[in-house]
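1. Requesting a structural model of the entry that follows:
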Amino acid sequence: MEPIIDNQLVLPVSPPESYRFDDFVPGENQQVVDYLQELVLAQDVSTHLCYLAGASGLGKTHLLYAVSELANEQVGDHGVSAIYLDLNELIAYSEESLLGLEQYQVVCIDNVQAVETHKHWQQGIFDLINRVLEVGHYLVFSATSMPKSLNIELRDLVSRLDWGVCFKLQPLSDEQLVDALVSKALAKGLKLPSEVASFLIKHYRRDMKSLVSVLELLDKRSLQTQRKLTIPFVKQALEL
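-> The predicted structure follows:
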């Protein structure tokens, strides 16, 4: 069965350049990265369902995009294909959007907590899991908390989500955040002193997505003013 999802909501083919495994800073989450790569490349993991939990900004979306990208890169050699879906966007549509997705060998579903107040969607996700497992394919979910902590009325869905391998993502330390931000700046051709990176993580949002966004803003301001990335410049540019 062909999926009936609106193509405008599907983001499986070309995730943002910075949303790949090579660009993910694992910190204490290396086991998660290794497991997801093994799932895609070897398809020889302990279960066919993986669940990632963690607060916003810890990299859940990054990892699901990375799984999708890596899987689709393998299509030519192994016939692996993947799809990425964000339930925050999809929830406005019918749960019938999930029909036919079991044809993909890896289905990545972000923000499962979005179904907490939508019982029909809870049933739709439950049915999708059963269809995917029946054909021997794989699912990767993400949510803000572990399955049993979600406010999901359909207990069968909670049991299904909890049945797989569950990981709780750990935040990066200050030192790891500084190193990651300096590396990302270097990749963009920017020289970001470690003391400036340290200032940013202490006085701005600590999640990597926000930090990369502000780094792009500082890059534009730096080019416009022909000024280096210093703490006084950052304070002025961000009005801190």
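2. CA only for contacts and neighbour counts going forward, please
-> Noted.
3. Could I get the buried residue list for stretch 217-237?
-> 218-219, 221-222, 228-231, 233-234 (16 or more other Cα atoms under 10 Å).
4. how about this one, so we can line them up?
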Amino acid sequence: MAGSVQPRQLAFVLPHAESLTRDNFLEGPANEAALALIERWPDWPNRIMWLSGEEGSGKSHLASIWAEQSGARTISAHALAAASVPNALATGALVVEDLKAGGFDERALFHLMNLAREDAAFVLMTGRVAPSALEIELRDLRSRLRAVPVVMLAAPDDLLFRALIVKFCADRQLAVDESLVGYLASRIERSYGAARRAIDLLDSEALRLGRPVTRALAAELLRNA
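-> The predicted structure is shown next:
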């Protein structure tokens, strides 16, 4: 029919497998201190440690590697409750993920830190910012958190950034060439989150359009972004 509008093809986004093993961790100057911390366990400077870094910087990957080594359980900070603390520390090691202002029960975390010290348990906390940058109402918890040693994951250098683009594509089983990798590395913000979002966009749009993931497609999408 003349003037009819073609329906937009829907893309069904399927979950992709992202390996969080040691063999699949990409090493670079940005994360060497954090990786060294994980690999030197249990010889830590403190039984409670904090990994800090931007979205996608590898905090959860490193925490997963450490959990495999130590037998640690893992809990999201927002799910932490005082009643669950003894069970969470039952193995003597615990990962507390994504600590952010207003996103956790302060009294539950204070209880956890006290019990971990009493039981000589290991705790690895992760957050996008250092604990000193969090607004904490509970004074004793604020003091306790600021005494926790922090290991930062920095922004990726060019080599690591390119490797991340390749890895994110491989996680989605996308075949890419150097021209695409080089184009993306020079056009998008050099951050972990930007690399992941760019590959997510390429993957979903290639599926919707029925086209391969190429430099030409990336140029079209980024030009319209």
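5. How about the contacts made by residue 165 of structure 2?
-> Going by Cα atoms under 8 Å, 6 or more residues apart in numbering, residue 165 of structure 2 touches 181, 185, 195-196, 199.
6. Dump the buried residues of stretch 217-237 of structure 1 into CSV; add distance to residue 40 of structure 1 and secondary structure as well.
-> Shown next, in CSV, are these (distance: Cα to Cα, whole Å; DSSP: H, G, I helix; E, B strand; the rest coil):
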residue, distance to residue 40 of structure 1, secondary structure
218, 36, helix
219, 35, helix
221, 40, helix
222, 40, helix
228, 42, coil
229, 39, coil
230, 42, coil
231, 42, helix
233, 44, helix
234, 41, helix
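7. Kindly reformat these as CSV containing distance to residue 102 of structure 1.
-> Shown next, in CSV, are the buried residues of stretch 217-237 of structure 1 (distance: Cα to Cα, whole Å):
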residue, distance to residue 102 of structure 1
218, 43
219, 42
221, 46
222, 47
228, 51
229, 48
230, 51
231, 51
233, 51
234, 48
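8. On the three-state scheme, the counterpart of residue 85 of structure 1 in structure 2 is what?
-> Residue pairing (TM-score structural alignment): residue 85 of structure 1 is matched to residue 75 of structure 2. Under DSSP: H, G, I helix; E, B strand; the rest coil, residue 75 of structure 2 falls in the strand class.
9. what's the distance between the residue nearest to residue 75 of structure 2 when sequence neighbours are not counted and residue 81 of structure 2?
-> Spatially, and ignoring its direct neighbours in sequence, residue 75 of structure 2 is nearest to residue 96 (5.2 Å; Cα to Cα, 6 or more residues apart in numbering). For residue 96 of structure 2, the distance to residue 81 of structure 2 equals 12 Å [Cα to Cα, to the nearest Å].
10. higher neighbour count, those two?
-> residue 96 (23 against 17; other Cα atoms under 10 Å).
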